[in-house]
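[1] Curious how this folds, go ahead:
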Amino acid sequence: MIAFVGLVIAVIGLIHFYLWKRLVRDAFRPGRLRRAGGVLAILLAVLVPATMIGTRTADLRWLAWPGFLWIALMFYLLVTLAALEIPRLAVSLWIRKRGKGTAPATTAGAGNPAELAPMAAEGASPASGSPVGALSTGTDLRADSAASGEPLGDVTPPGIERRLLLARGAAIFAGLTAAGITGYGVRTALGPPQLDRFQFPLAKLPRAMDGTRLAVVSDIHLGPLTGVRHAARIVELINSVDADLVCIVGDLVDGSVAELGRFAAPLADIRARRGAYFVTGNHEYYSGYQEWVTEVARLGVRPLRNERLEIEGLDLAGVNDIGGADFGDGPDLRRALGDRDTSRPVVLMAHQPLVARDAAPFGVDLQVSGHTHGGQMAPFNLLVKLEQPVVSGYGEVDGVPVYVTNGAGFWGPPVRVGAPPQVTLIELRTP
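    You can find the predicted model right below:
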């Protein structure tokens, strides 16, 4: 654990060093602005772990907005600057080649070596103010410039000026791009969830249940940045589709019942003809899962704890999240599915898509999941793909059909890019 924490801190430090180099050191000459940028980079590097740790305690919740917004901005600065590295290298090489291929214009005694040598032989002195003296001892000229307060632009090689201009242009472009993407992502994350519709032909589904509708929602993530309106808006969308079943597939909360109970209160208003159901996600286990299981049941949403229900001609099963294994409350697929009538179709609620690999031997007809947030902040979805077999939408895992909803909330930064918040309506059809 200590090694992992150390690795995370080292990565955060390296990221901020890279950002400082590209945005501050490369873009500013030595002086007050560069020093101030260095101090700011250190403070922002400290802010990241302080936010991740501190927002778990009530006293430091004020860090949530500035800290998580910086994490999002940091991510998109890193992505943008990394994308600019190859164009930057190409332009730098062009500037270097151009500088070597063209000699600057000179006048007598103003930098041409063939003309400066005789003048130096005649004893021209640096103190005399002659061009030879100025060019032969750059330190004297820099001292004179510093004393007079005038810039030293006339002795700065043109290539240096071009590189400085290039660095500043890249820094401005990266800053504007990252700020624009982050602003768009905040607006998307805090906006209303979208309704995603999906039809699925379910083998063995009785004709009497053809057209059964499941409203699937995950990753609501009630927390310090959401407020009461967040859950109410999701419930309104769920109720608008007149679903037969409502499936809440984990990560409902990021905090205790004492802190967030009032935020979850709108769940009591969910309407569904055959009931609303809930399975735990990994974040419930960070938030006092036993209290939340009791609270969710009190609000009229039935927890499925490694169990299965027969709902007319359909079985609905639910398993605890994989993360519950560390708390003695992990998934038990055999208990939920082992003794079922295989002539009946079964829909499995499981927070993480990868549960389908273990569910495959039990003949699951459809698994509904969340957890991935659809990647939440593209291109982070490419990394999520390394852990989960399906990131967003429909896929198959070892022969098990899996539908992954993007989730209706957010975790960490209140930012969603390329994966808008959603509630999914799955209509089951008889083939």
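[2] Please make it C-alpha for all contacts and neighbour counts, starting now.
    Noted.
[3] what residues are up against the residue nearest the centre of the chain?
    What sits nearest the mean C-alpha location of the chain, by C-alpha atoms, centre = their mean, is Met377, with 4.2 Å. With contact taken as C-alpha atoms under 8 Å, 6 or more residues apart in numbering, Met377 is in contact with Gly185, Val415, Arg416, Val417, Gly418, Ala419.
[4] Now show me the structure for the sequence below, then we'll compare the two:
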Amino acid sequence: MFVVLFAVVMGAAHYYLWKRAVRDTTVPGRSRRVGTGVVVALFVLLMAGLLVDAFAWPGYVWLACAFYLAILFGVLEVPRLLLNRATRRKPVAVGGPPEEQPAEVAEPTDPDRRLFIARSLAVVGGVATAGLVGYGATQALGDPVVKRVPVTLGKLDPRLAGYRIAVVSDIHLGPLLGRSHTERIVRMINEQQVDLVAIVGDLVDGTVEELGEAAAPLRDLVSTHGAFFVTGNHEYYSGAEPWLAELDRLDVHPLRNERLRIERAGAAFDLAGVNDVTGANFADGPDFARALDGRDRSDPVVLLAHQPVQVREAAKHGVDLQLSGHTHGGQMFPFHLAVGLQQPVRSGLATIDGTQVYTSNGAGFWGPPVRVGAPPDITLVELHHNFAR
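    Below you'll find the predicted structure:
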């Protein structure tokens, strides 16, 4: 159903692109036939990229181009309309009484001028699209930004002040991102010399058989108290149980609706993790009561949960800080605007129902290898004590 719906939507988008980039810019003949063939071929390439790994790179790059080209052509509809109106020929007045004068109706736009306007705006849209997608590709494929985010927890023992958690999400190993991507992330985390690593879901887009070698560098993560993982929605599409076993083998410890004590210098906090909400469709959903009930509430609890929306349930259980991903920060503007329809936080630190939640942009991408307005990141969350309490 997803493939069918996607094909219908993209088919409509390609028809619109054909109208603006081919039909409006050519006259009937060979050029129009060639242009039509190119648009049809690009649509086929896009669908092939979705279904066949060998076509993933060109298919997903064209998806980003088609997306921005359609948006830009839509924006350019207004100047196109105004320019076409401005170039209409006015009727020529003739001598005689007023009743013999022509009606005040402009003649249609000169065909040559209409063609020139359409071609000019198509070039503008094409150049702008190339610039946006090129810039977005450098953002998506470059090194993630290392963010430093101080978080004050009122219950934190002063002896834990300065405790550093490396948060990384949405690595999305798959047909476009492989072992070198994992090695880069591991290297960047290890350079920070952190106390704990939290991988908050959507590590993979494929099976262990396909991507086990790409994930293998995770065994080289170095931190004081280890690396921990919670499922994202894509783990369930990729085979969650084999991946959880594989990560445990790599010393990345899954937290499946459970918690443990993290201790340093005689002080402690609770680290908990819950499954992603998608797990409910696979008889493996989040269980906040199992993960959080029965703990000492005088100590703070840090919860790993893939989706920021889970913070509302976390707040009911007295969670002090939730670490999440899932949103990609919007990944490609203007998707930023749609994230708020589903999630309470798109990116960064916020407080929801009395619980602080930090949402990472993620270190990878899904679909097009493009990020516009949401660079990939690895975040160092540094815990601080509230001395004013």
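[5] Just the buried residues out of the contacts of Met377 of the first structure, in PyMOL syntax.
    Buried residues within these, by 16 or more other C-alpha atoms under 10 Å, are selected in PyMOL with:
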select buried, resi 185+415+416+417+419
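[6] Could you export the contacts of Met377 of the first structure to TSV, including columns for distance to Ala179 of the first structure and secondary structure?
    Listed next are these as TSV, based on distance: C-alpha to C-alpha, whole Å; DSSP: H, G, I helix; E, B strand; the rest coil:
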residue	distance to Ala179 of the first structure	secondary structure
Gly185	10	helix
Val415	12	coil
Arg416	13	coil
Val417	13	strand
Gly418	16	coil
Ala419	18	coil
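[7] Reformat the contacts of Met377 of the first structure as CSV; add distance to Gln290 of the first structure.
    Output for the contacts of Met377 of the first structure, formatted as CSV (distance: C-alpha to C-alpha, whole Å):
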residue, distance to Gln290 of the first structure
Gly185, 33
Val415, 30
Arg416, 30
Val417, 33
Gly418, 34
Ala419, 31
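[8] Can you find the partner of the residue nearest to the centre of the first structure in the second structure?
    When the second structure is aligned by TM-score structural alignment, Met377 of the first structure is paired with Met332.
[9] swap in Ala317 of the first structure?
    For Ala317 of the first structure, the aligned position in the second structure is Ala272, judged by TM-score structural alignment.
[10] Ok, Tyr289 of the first structure next?
    Per TM-score structural alignment, the equivalent position to Tyr289 of the first structure in the second structure is Ala240.
[11] how far away is its match from Val61 of the second structure?
    28 Å (C-alpha to C-alpha, to the nearest Å).
[12] ok, now Glu209 of the second structure?
    For Glu209 of the second structure, the distance to Val61 of the second structure - C-alpha to C-alpha - is 26 Å.
[13] More neighbours: which of the two?
    Val61 (20 against 9; other C-alpha atoms under 10 Å).
[14] I'd guessed that one sits against Trp366; true?
    No - Val61 of the second structure lies out of contact with Trp366 (C-alpha atoms under 8 Å); the separation is 11.7 Å.
[15] show me where the stretch 51-200 of the first structure has strands.
    194-201 (DSSP state E, counting those that start in this stretch).
[16] for it, what spans make up the helices?
    Assigned by DSSP state H, counting those that start in this stretch, the stretch 51-200 of the first structure shows helices spanning 64-101, 113-121, 131-136, 138-148, 158-190.
[17] Of all those helices, which one is nearest Tyr403 of the first structure?
    Ranking the helices of the stretch 51-200 of the first structure by proximity to Tyr403 of the first structure (C-alpha to C-alpha) places helix 158-190 first, at 21.3 Å.
[18] Check which helices and strands that closest one sits against.
    Using 3 or more C-alpha pairs under 8 Å, 6 or more residues apart in numbering; DSSP states H and E, the elements in contact with helix 158-190 of the first structure are helix 64-101.
[19] For the helix it packs on, buried residues please.
    Quick answer for helix 64-101 of the first structure (16+ other C-alpha under 10 Å): 64-65, 67-78, 80-81, 88, 92, 95.
[20] Contact partners for Val145 of the second structure?
    Contacts of Val145 of the second structure by C-alpha under 8 Å, 6+ apart are Pro375, Pro376, Asp377, Ile378.
[21] Map it onto the first structure.
    Mapped onto the first structure by TM-score structural alignment, Val145 of the second structure lines up with Gln194.
[22] sorry, back to before: which neighbouring elements make contact with the host helix or strand of the match of Ala317 of the first structure?
    Using DSSP states H and E, Ala272 of the second structure falls within strand 267-273. When contacts are defined as 3+ C-alpha pairs under 8 Å, 6+ apart, strand 267-273 of the second structure sits against strand 258-264, helix 288-292, strand 301-304.
[23] residues making contact with whichever helix or strand comes after the shortest one?
    Right, the one you point to is strand 301-304 of the second structure. Helices and strands here follow DSSP H and E; after strand 301-304 of the second structure, the next one along the chain is helix 311-316. If you take C-alpha under 8 Å, 6+ apart as the criterion, helix 311-316 of the second structure is touched by Phe288, Leu303, Gln322, Ile352, Asp353, Gly354, Thr355, Val357.
[24] likewise stretch 174-187 of the second structure?
    With C-alpha under 8 Å, 6+ apart as the criterion, stretch 174-187 of the second structure contacts 53, 56-57, 143-144, 171, 173, 204-206, 211, 213-218, 220-221, 363-364, 369.
[25] so stretch 162-173 of the second structure corresponds to what in the first structure?
    The aligned range for stretch 162-173 of the second structure is 211-222, by TM-score structural alignment.
[26] how far away is the residue nearest to the match of Tyr289 of the first structure when sequence neighbours are not counted from His384 of the second structure?
    Closest residue to Ala240 of the second structure apart from its sequence neighbours, by C-alpha to C-alpha, 6 or more residues apart in numbering: Thr231 at 7.6 Å. According to C-alpha to C-alpha, Thr231 of the second structure stands 27 Å off from His384 of the second structure.
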